[in-house]
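Enquirer: Provide a 3D model corresponding to the input given below.
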Amino acid sequence: MNAEDIAEINKFQVPKDTLGLHVLYEPKTTDNGFVADIVAVHGLGGDSFSTWTDNKSGKMWLKDFLPESQYFHNSRIMTFGYDARAWLLPASKNNSPGRSFTFSESFLGALRSQRILTNTQGRPIVFIGHSLGGIVIKKALVIAQVRTKLFGDIYESTKSITFLGTPHQGSGPADWASYLEKISQIIGIKRSKVLRELETWSPSLLELSRTFSEQLPRLLINSFYEKQLYEGVMVVEEGSATLSYITEVVDGLDANHRTMCKFADRESSVYRAVISQLETRMIEVQRAMERSVPEQKNTEERQSSLELPDVPTSEPVPPQTKEGAGVPYSTSELERRMKALRKLRLQG
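Expert: Below is the predicted model:
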């Protein structure tokens, strides 16, 4: 890459204060109601704050609207920011078969630390991802499934994911390259070499879509797709924005790829559509958690019933002797009695 290519990539450098995990809302008490961790992840061309903030009103719905919901006011709401330039930088020249999702590993590390430091491991997790942010979440869960010693809590605790304009499907690398090219158009990538670097993610994204599908049966999924063009481009069409899984809830939003995750007020039809499905999933997660408690108790009771009970014996415990433990007679006394018994038999 030349200097002009690097300059174009640097346009997407996010403010340093947006990097990492940020707690937007922490309930004062969690004694009354269902508690979960809500974590939002942005895509390329956004950051942990601007992606979720309406440009005109300045309202950030994750912080300003979501905590007002009766289903979320007891939950901790967080947003994660990463250096999205990683999508555009040249691939490493090592022997790795695909692009490296280092930002997904950073995401896992930050979330793990937050939960350990606040003693909230085991708390249910609900993820929200916009565009390629959904890809970051998917890869994080694939990593967590393998590296259970470090990230097993995150893997087991994840209950639901809401995807907003995340490309999920493509029959081959060419399809993924097409999606990435359209994303590059709306965020303003003009340098062909930079675009080619973005397109080198195609094989890795295709493989991720296959490996992540193994996790679908255990997750509650919402997938939203855009219904409006952005500067003449339908970035992620309905067919790509869905996972085609039987329990997945799919809905179209009257917004474009950029505005589908920004809401000016609570009365916005787009916000109402999103919050409705988020609240529904929270109810379902809570019910599933409540069902698991008696099921776990019944399992423990069944296991306990299979254990052999301690049966008390009616036989008296033999007295201790100096020469042997639990033997009613000493060795010498026993030998004397045995000799006497043999003598009687011989005499008989």
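Enquirer: can we go C-alpha only for contacts and neighbour counts from here?
Expert: Fine.
Enquirer: where do the helices of the stretch 201-348 of the chain begin and end?
Expert: Secondary structure of the stretch 201-348 of the chain by DSSP state H, counting those that start in this stretch: the helices cover 202-212, 269-306, 331-347.
Enquirer: same check on the stretch 51-200 of the chain?
Expert: 61-64, 102-117, 132-146, 148-157, 173-187, 192-199.
Enquirer: out of those helices, deepest packed?
Expert: Most buried of those by mean neighbour count (mean count of other CA atoms under 10 Å) is helix 132-146; its value is a mean of 22.
Enquirer: Gln228 is nearest to which of the helices of the stretch 201-348 of the chain?
Expert: helix 269-306 (12.1 Å; CA to CA).
Enquirer: and this one, please, so the two structures can be compared:
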Amino acid sequence: MGLLSSLNALFNPVKKSEQAPTELFLLADAGSTSRLNIIFIHGLSGHYADTWQLTGSETPGWLKWITAAVPETRIYSLSYRLAMSNRAGGSMPIGARSINVLATIAAVMDSNLPTILICHSYGGLLAKRMLQTSLDLATEYEPIAKSIKGIVFLGTPNSGSPLADYLAGFRLITNSSVAVDELRDNQPELVELNNWFRNRLSKLDINILVFYETMQTHGLLVVDQTSANPGIPGVNPIGIDADHLDLPKPITEDVRVKRVQAFIKQIAGVAPPKQQFSPIQRIISSTDTDLPATVRRIRREASKRPHDDELQDALDYAARLRIPSDVDRPRLSYDMSRPLSGRMPWYLRVVINLILFGALVLLASKAIELFR
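Expert: Okay, here's the model as predicted:
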């Protein structure tokens, strides 16, 4: 949340001319080869670059680590007004902010690519609310929700934070914003949002990765393990030796970096496959009943990895099989040790094989004459 990152903001108002609008900054772009989007979403009193120490792709940090893992990536960072004090600019209610951010993303980002959200603190709550809004309320943004394939939560207070209660108790002094009220411990709206997220997640193709802080920030554990845990079966939060402010900014390639890299590779489809079969071998080894489903899975993989020749060769091979739907098909044999030759048309391969066969027959006949 960054609630303690700048107490000066309570007494030094931000001028209206300095309050930047909601903006999605493009920090790295692989152009037409991009295979996924990544969006960083900061928390309370955060900053699109400083929260994450996004200093550039050449120096150690998230940009360098992510592009090293998956170069074909578009990396964005969201900037939006989210101050803990009304004197410093205040904040929108989270429902209104979710529509504001969805509209901003829709105007900039290609939602045909898989998207991963990396969220710090309140940013994780906003991510969940964006999903809820786009699926249940503002359905014109549903393509964005359906593009989200992964969310990384770093210190997200799913059930609130005691620090928000503390700040709200001194409202006359702090003039705390609506965002602080939304973060109060066990706030009913937060509990309801997390229940919706847990129930709906089983119907969405979204992977989750969770980290939480184990060190105090100025004497207070801002988001404890219980609040950071969204309570999703199979998702085990990972404790980090950092306070709330340093949780999103690792200085070395520690467990946060390595797990996020593996998480991104998995979603991008570049992680080593768990099974040992090549795409063509998967088709050949499929039963007649399973074959159509196998081809559909390979087609989905190829849509995510359009430059993967093995997947394209497998689809070409499947097309030549002319898979029937209601009658038995003859199974074609294939030498699994020999890959298909790139994008060569099948008829050229037939011609080449006939020429080679003719040459072998000619050589054999000559050899027979020599030994007569």
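Enquirer: okay, the helices of the stretch 51-200 of the first structure in JSON lines with distance to Tyr25 of the first structure next?
Expert: Below are these laid out as JSON lines (distance: least, CA to CA, whole Å):
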{"stretch": "helix 61-64", "distance to Tyr25 of the first structure": "6"}
{"stretch": "helix 102-117", "distance to Tyr25 of the first structure": "14"}
{"stretch": "helix 132-146", "distance to Tyr25 of the first structure": "20"}
{"stretch": "helix 148-157", "distance to Tyr25 of the first structure": "20"}
{"stretch": "helix 173-187", "distance to Tyr25 of the first structure": "29"}
{"stretch": "helix 192-199", "distance to Tyr25 of the first structure": "34"}
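Enquirer: right, and Leu216 of the first structure touches Asn222 too?
Expert: No. Counting by CA atoms under 8 Å, Leu216 of the first structure sits too far from Asn222 to count as a contact (11.5 Å).
Enquirer: which of the two has more neighbours?
Expert: Using other CA atoms under 10 Å as the criterion, Leu216 of the first structure and Asn222 rank with Asn222 on top: 22 against 15.
Enquirer: got the contact list for the more buried one?
Expert: 160-163, 248-250, 277 (CA atoms under 8 Å, 6 or more residues apart in numbering).
Enquirer: and which of the residues you listed is nearest to Phe127 of the first structure?
Expert: Closest to Phe127 of the first structure, out of all of the contacts of Asn222 of the first structure and judged by CA to CA, is Ile161, at 4.6 Å.
Enquirer: follow-up on the earlier one: by neighbour count, which of the contacts of Asn222 of the first structure wins?
Expert: Phe163 (28 neighbours).
Enquirer: aligned counterpart of that residue in the second structure, please.
Expert: Using TM-score structural alignment as the criterion, Phe163 of the first structure maps onto Phe153 of the second structure.
Enquirer: so its match touches Ile116, yeah?
Expert: No. Counting by CA under 8 Å, Phe153 of the second structure does not reach Ile116; the two are 10.9 Å apart.
Enquirer: need the counterpart of Pro27 of the first structure in the second structure.
Expert: Match for Pro27 of the first structure (TM-score structural alignment): Ala30.
Enquirer: need the contact list for that match.
Expert: Taking CA under 8 Å, 6+ apart as the test, what Ala30 of the second structure contacts is 71-74.
Enquirer: of all the helices of the stretch 51-200 of the first structure, which lies closest to Phe212 of the first structure?
Expert: When the helices of the stretch 51-200 of the first structure are compared by CA to CA, helix 132-146 sits nearest Phe212 of the first structure, at 6.2 Å.
Enquirer: so where is the closest one in the second structure?
Expert: Aligning helix 132-146 of the first structure against the second structure (TM-score structural alignment) gives residues 122-136.
Enquirer: what lies in contact with the matching stretch?
Expert: With CA under 8 Å, 6+ apart as the criterion, stretch 122-136 of the second structure contacts 1, 41-44, 94-95, 97-99, 101-102, 117-119, 139-142, 144-145, 153-154, 156-158, 183, 193-194, 196-197.
Enquirer: OK, contacts around Thr30 of the first structure?
Expert: Thr30 of the first structure neighbours (CA under 8 Å, 6+ apart): 74-75.
Enquirer: quick one: it is in a helix?
Expert: No. Counting by DSSP: H, G, I helix; E, B strand; the rest coil, Thr30 of the first structure falls outside a helix, being coil.
Enquirer: coming back round to it: may I see the contacts of Ala30 of the second structure organised as TSV, with neighbour count added?
Expert: TSV is the format used below for these (neighbours: other CA atoms under 10 Å):
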residue	neighbour count
Pro71	17
Glu72	20
Thr73	25
Arg74	24
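Enquirer: closest to Ala314 of the second structure among those residues?
Expert: Closest to Ala314 of the second structure, out of all of those and judged by CA to CA, is Glu72, at 22.8 Å.
Enquirer: and the gap between the residue opposite that closest one in the first structure once aligned and Leu180 of the first structure?
Expert: With TM-score structural alignment as the criterion, Glu72 of the second structure lines up with Asn74 in the first structure. For Asn74 of the first structure, the distance to Leu180 of the first structure equals 37 Å [CA to CA, to the nearest Å].
Enquirer: ok, Tyr25 of the first structure next?
Expert: Taking CA to CA, one finds Tyr25 of the first structure at 33 Å from Leu180 of the first structure.
Enquirer: what residues are up against the match of Phe163 of the first structure?
Expert: Counting by CA under 8 Å, 6+ apart, Phe153 of the second structure has contacts 118-121, 124, 208-211.
Enquirer: how about 6 Å then?
Expert: The contact partners of Phe153 of the second structure, by CA atoms under 6 Å, 6 or more residues apart in numbering, come to 119, 124, 210.
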